[in-house]
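Q: This is the structure alone, sequence omitted:
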């Protein structure tokens, strides 16, 4: 686009990107000391502003449980930073790679180098964690970082921009504006790597825009993550843990259990146990500070429409309160809801719910949950509950998902030594810990020829020596 036709915001976006890009190409790669210093500054910024971040996020949501912000965002990031600092020297060290015998005594090394500029397009549901977790990996790998927060969290975005500007030079890390035109232009910038977290629909658009620049992308999307309750499971324990996994952040979690598959003969008992745990954890008062609001009126109305469709098609709706009640609706808190008897024709089973609504579906034969999962798009997460090892291994070996937690929900994402990422429509690529360092590095292979190696035998004139070499190989 002609610069004269661009808005001041877009011109500023271009200038900020090119400052980062030029610095990444002209300045020496960040050494260990500088990377550790950047991680230290990021940790200090998070720690010193923890309360301000929690207040800004809560204001954007209408109400966000401060404890949930601490557990799912602040502590998560501080753990990631501590892990990166403790392992960074090893990650940065060139890695010896085995050399094929015919090239001995030559050697191979793998050199990690920063890619350059990493773009991060963050969502609204965990705005602090999903903005800065990929930034930790990018910084550890020695990159410059440009962040575009969600337009649904404007207070948080403004605060993050202020705090990052105070802690980092504009050629190290910068936060952009959040307007729609910024988002579209951001995805079209020629980053060295782009991370997008959000819906599958928008992820396709981002990947298309990035593809025009051949920009590699990490897509963290979503989908309908199942919770399978095996006949060998402790029903009450499974109900309690699924309740927690579903209602953290009021279900606005990309890896929340989207629906539960339960043996037919225990369906009603399981639904009752779910409802009991809902009451114990969150009560029935919409003013409960532990329970988070829905991000917007549009999303609240979307959840109401999903329930109306399910009820109209014969499902049983179990709620601790009426979603239309003024006290709940006024605080934009959606009552925890169990949907018994959901069927494939219902909208609730055709799209990611992203709210505190859990369909519970019965099955007769042990193979049915596997078949059900495999008949749909591959999910970002899968949860299995039970004690039968053979049944567990059947699910693990015959289904494909981004990640799995056994006998609980969500906790695979907290494992800093494991990658986190989706598969197919639920995402591509992975990061966290060393996986993030590698994702945002160029692992450059280097071959060191030895003066004692007979590689000259490969040079012409060829004659019989090539036949001798082929025979040796």
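A: Now that the structure is in, tell me what you want to look at. Because the structure is predicted, anything quoted here is derived from the model rather than measured.

Q: going forward, measure contacts and count neighbours with C-alpha atoms only.
A: Fine.

Q: Against residue 373, how distant is the closest residue to residue 336 other than its chain neighbours?
A: Once flanking residues are discounted, residue 336 sits nearest to residue 356: 5.1 Å by CA to CA, 6 or more residues apart in numbering. In this view, residue 356 and residue 373 are 21 Å apart by CA to CA, to the nearest Å.

Q: Repeat that for residue 35.
A: Residue 35 is 42 Å from residue 373, by CA to CA.

Q: again, but for residue 429
A: From residue 429 across to residue 373, the span is 22 Å (CA to CA).

Q: More neighbours: the two, which one.
A: More crowded of residue 429 and residue 373, by other CA atoms under 10 Å: residue 373, with 23 against 20.

Q: how about the most centrally placed residue in the chain, what does it touch?
A: By CA atoms, centre = their mean, the chain has its centre lying nearest to residue 220, at 4.6 Å. Residues in contact with residue 220 (CA atoms under 8 Å, 6 or more residues apart in numbering) are 195-198, 421-422, 426-429.

Q: next one: residue 249
A: Residue 249 touches 64-65, 68, 125, 291-293, counting by CA under 8 Å, 6+ apart.

Q: Okay, one more to line up with it:
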């Protein structure tokens, strides 16, 4: 490592540490913000989104090369705003201290309470694929819990990061919220800061690095990672409906969604029909892939990676079916990637080894549910599974036999958009939760508080021990039977 790099990292750390010190001082000056203050912070978050909406849309589209305006509104801005609204509606109840049971025989007239209190300063590391949703959704929970926040945006969100870091000061003091534009050196420096909690959304490999950095400070982490999330079409489910829903989701954001269906289990007798319906859907909904409705791949590295994944599959014996009517060149200037279905796939192919994060859909045919269950369970636990069946017994079989971060039944992704259920991974797809009440708890310390009553029976058990203390202890043990 060069002296120049060391100097740059030292300078970055000094700037970040200065923000952290200011935010921690602000937290210590007011460690328990009122309900009214928290609601005001949440409303200010919403105000920022509404007033800067057009600038945000343009910045995100510039970062992508082209991203459909409707997708930004539907999957970035709307979830953030609706989440803020739902949180304000429930916040007073969430903040309320809860009484807990006290053993009256041992602690007569004493009380127990659990009080949710702010942790302090929270670090948020945001990916590029849904940069507003994946920054403002955790911020909603963070502010509801009464904390301060530092947000590091992705290198691929350069335009948006510059915008947010500039306009944020119009709405929040830097002692409350600051957005940090990313550079190659900042990521490790940011995750090495002594936050009170750190939430990261991104790849499993980067998540491991973040966790290692946080471990030096014993900083607790929430990791929202990716993985290969499968969909399973049951033999009873209408093939046309399954094809339309699955291909719709596979093409939202050009497949660049961490909870997107990564591969599909399909009854063998339905394969050809599924492919035909998929072609019809793509050619009807996206007659011009170079148009504004179809989103670009985020950068050239990712674009070339998806082409390499497709080439690898074909070289190893997969059948690749281009679903589009008008073929796209490999040197497409806006990095528009033609959607493909892959059949005859196996575990030697890159498409079946790593998260695709693009518009390729491998299909595995099966005949029995046990084949599906065994295949998924032999691999790292996915962020989601998507069973498509109206058979309640079959739904429950997959839900009970296959562990995943979340589940949407007869659709994809939509469990993530529910504000009253937690979102999070399991195993290699992540740890911890946010969204809703569970998100409030993630960024709170549930402080257990015991209030001593007027009678303290422990006075009878102080040394020197004798017959009285023996009789009292024997009596207490009898009460446990």
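A: Here it is on my side, so go on. Being a predicted model, the structure only gives us computed values, none of them experimental.

Q: thinking again about what came up before, map the residue nearest to the centre of structure 1 onto structure 2.
A: Here residue 220 of structure 1 is matched to residue 224 in structure 2, going by TM-score structural alignment.

Q: Pull up the gap between its match and residue 287 of structure 2, please.
A: Residue 224 of structure 2 is 35 Å from residue 287 of structure 2, by CA to CA.

Q: got it, and residue 451 of structure 2?
A: In terms of CA to CA, residue 451 of structure 2 sits 69 Å off from residue 287 of structure 2.

Q: Which parts of the stretch 1-150 of structure 1 are strands?
A: For the stretch 1-150 of structure 1, the strands defined by DSSP state E, counting those that start in this stretch occupy 95-97, 107-114, 117-121, 144-148.

Q: Can you state the residues of structure 2 onto which the second one aligns?
A: What it means is strand 107-114 of structure 1. Going by TM-score structural alignment, strand 107-114 of structure 1 sits over residues 111-118 in structure 2.

Q: The matching stretch vs structure 1, average offset?
A: After superposition onto structure 1, stretch 111-118 of structure 2 sits on average 0.8 Å from its aligned residues (mean CA distance after the TM-score superposition for structure 1).

Q: Now do that stretch: everything it contacts.
A: Under CA under 8 Å, 6+ apart, the answer for stretch 111-118 of structure 2 is 31-32, 95-102, 145-147, 441, 443-453.

Q: Contacts only, for the residue nearest to residue 336 of structure 1.
A: 246-247, 250-252, 334-337.

Q: Tell me which residue of structure 2 lines up with it.
A: Residue 356 of structure 1 maps onto residue 359 in structure 2, by TM-score structural alignment.

Q: And residue 277 of structure 1, by the same measure?
A: So residue 277 of structure 1 corresponds to residue 281, using TM-score structural alignment.

Q: and if you look at residue 138 of structure 1?
A: By TM-score structural alignment, residue 138 of structure 1 lines up with residue 142.

Q: Excluding residues flanking it in the chain, which one is nearest its match?
A: Using CA to CA, 6+ apart and skipping the chain neighbours, the partner closest in space to residue 142 of structure 2 is residue 443 (5.8 Å).

Q: what does residue 210 of structure 2 give?
A: residue 191 (5.8 Å).

Q: Hmm, residue 213 and the one you found touching each other?
A: Yes - with contacts counted by CA atoms under 8 Å, residue 191 of structure 2 reaches residue 213, the gap being 5.9 Å.

Q: the more surrounded of the two?
A: residue 191 (26 against 19).

Q: Spit out the contact partners of the counterpart of the more buried one in structure 1.
A: Using TM-score structural alignment, the equivalent of residue 191 of structure 2 in structure 1 is residue 187. Shown in contact with residue 187 of structure 1 (CA under 8 Å, 6+ apart): 194, 206, 209-210.

Q: what does residue 146 of structure 2 give?
A: So residue 146 of structure 2 contacts 31-33, 38, 117-118, 120 (CA under 8 Å, 6+ apart).

Q: With residue 364 of structure 1 instead?
A: 263-264.

Q: for residue 195 of structure 1, same thing?
A: 118-121, 134, 217-220.

Q: secondary structure class for residue 260 of structure 1?
A: Recorded secondary structure, residue 260 of structure 1: strand (DSSP: H, G, I helix; E, B strand; the rest coil).

Q: Structure 2: which residue goes with that one?
A: Match for residue 260 of structure 1 (TM-score structural alignment): residue 264.

Q: I figured its match was touching residue 231, is that so?
A: Yes - shown here, residue 264 of structure 2 and residue 231 form a contact pair, counting by CA under 8 Å, at 4.8 Å.

Q: Name the residue in these two with the higher neighbour count.
A: residue 231 (28 against 21).

Q: Surely that one is in a strand?
A: Yes - remark: residue 231 of structure 2 belongs to a strand, assigned using three-state DSSP.

Q: Does the spatially closest residue to it that is not a sequence neighbour lie in a helix or a strand, and which?
A: The spatial neighbour of residue 231 of structure 2 that comes closest, neighbours along the chain excluded (CA to CA, 6+ apart), is residue 386 at 4.3 Å. Here residue 386 of structure 2, judged by DSSP states H and E, is contained in strand 384-388.

Q: Just tell me the aligned range of that strand in structure 1.
A: Residue span in structure 1 matched to strand 384-388 of structure 2, by TM-score structural alignment: 381-385.

Q: average gap between that stretch and structure 2?
A: Mean deviation for stretch 381-385 of structure 1: 0.5 Å (mean CA distance after the TM-score superposition for structure 1).

Q: The contacts of residue 356 of structure 1 in helices, which ones?
A: Of the contacts of residue 356 of structure 1, the ones assigned to helices by DSSP state H are 246-247.

Q: For the contacts of residue 356 of structure 1, give me TSV that also has distance to residue 151 of structure 1 and neighbour count.
A: Below are the contacts of residue 356 of structure 1 laid out as TSV (distance: CA to CA, whole Å; neighbours: other CA atoms under 10 Å):
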residue	distance to residue 151 of structure 1	neighbour count
246	25	26
247	24	24
250	20	27
251	20	27
252	16	21
334	22	28
335	25	27
336	26	27
337	28	23
